[in-house]
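>>> Here you go, sequence then predicted model.
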Amino acid sequence: MNAAVIRYRTKPEAADENQRLIENVFGELAQKTPPGLSYTAFRLADGVTFVHVVDGEGVPDLTAFQEFQRTLPDRLEVAPAREEATTVGRYSA
């Protein structure tokens, strides 16, 4: 399985708004439950670095994700770096 890992840093004053927009994406995912999608987002301990791990399709089609993307450039301090990754294992309880 292939996944994408996206990492970026927001401006300090934009980090909470970034998190709010990500939470909106997860709210819409909970309503629409796209099949075959695994999506996780992390806010690292520095408070301004975010990491998203997505495996599957469907996130770009979400209204909340489009809103997240629309204003992302204004919130960024360091542009997103995307790396493809191969899933070696996955566990979920």
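Structure received. In this text, all values refer to a predicted model and were calculated from it rather than measured experimentally. Numbers count the residues shown, from 1 in each chain.

>>> rest of the way, CA atoms for contacts and neighbours
Fine.

>>> Buried residues in the longest helix seen in the chain, which are they?
Across the chain, the longest stretch assigned as helix under DSSP state H is helix 15-32. Neighbour counts using 16 or more other Cα atoms under 10 Å place Ala15, Asn18, Gln19, Leu21, Ile22, Glu23, Asn24, Val25, Phe26, Glu28, Leu29 of helix 15-32 among the buried residues.

>>> ok, structure two:
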Amino acid sequence: MIPQLEYDIKKGILNEMIGELVKKEIPEHVQQGLDSIRVYGNEGIHPGEIDLNDDQDTVIFLFELINIMVEELIARKKKIKSFYSKLPPGKLKGINKRDRDRS
């Protein structure tokens, strides 16, 4: 999922990709969600410190967490961009001018 985001992250080791997102200043709660999925996912594949033992609540929570991350990183952004793109051209031009003047 991470390489498909609009953050220009190259496919690689998941931990490093999340680190790249952190450098791009993703919200802390998104980083925490991604790391939670990563750690539990790794432990589910490579048994270690976390014992999932078919814990139904944990599995359900992880699916919910994945949905939350998709909503945060993909769906909301697309919804906002779609709505923003429908603003009148003159208003968009004024916003773009304002933002260019800041730099």
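Arrived safely. The model shown is predicted, which means the values in this text are computed figures rather than measured ones.

>>> TM-score them against each other, please.
The pair, once superposed, lands on a TM-score of 0.27 when counted by TM-score structural alignment, normalised by the length of the first structure; 44 aligned residues with a Cα RMSD of 4.0 Å.

>>> re earlier: want to try CSV for the buried residues of helix 15-32 of the first structure, with distance to Pro73 of the first structure as columns?
As requested, the buried residues of helix 15-32 of the first structure are exported to CSV (distance: Cα to Cα, whole Å):
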residue, distance to Pro73 of the first structure
Ala15, 13
Asn18, 11
Gln19, 15
Leu21, 13
Ile22, 15
Glu23, 18
Asn24, 18
Val25, 17
Phe26, 20
Glu28, 22
Leu29, 23
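
>>> Please enumerate the strands of the first structure.
Taking DSSP state E to define them, one finds strands in the first structure at 2-10, 38-43, 49-55, 76-86.

>>> measure the nearest residue to Arg82 of the first structure once chain neighbours are set aside to Val78 of the first structure for me?
Sequence neighbours aside, Ile6 is the residue nearest to Arg82 of the first structure in space, at 4.4 Å (criterion: Cα to Cα, 6 or more residues apart in numbering). Per Cα to Cα, to the nearest Å, Ile6 of the first structure is found 12 Å from Val78 of the first structure.
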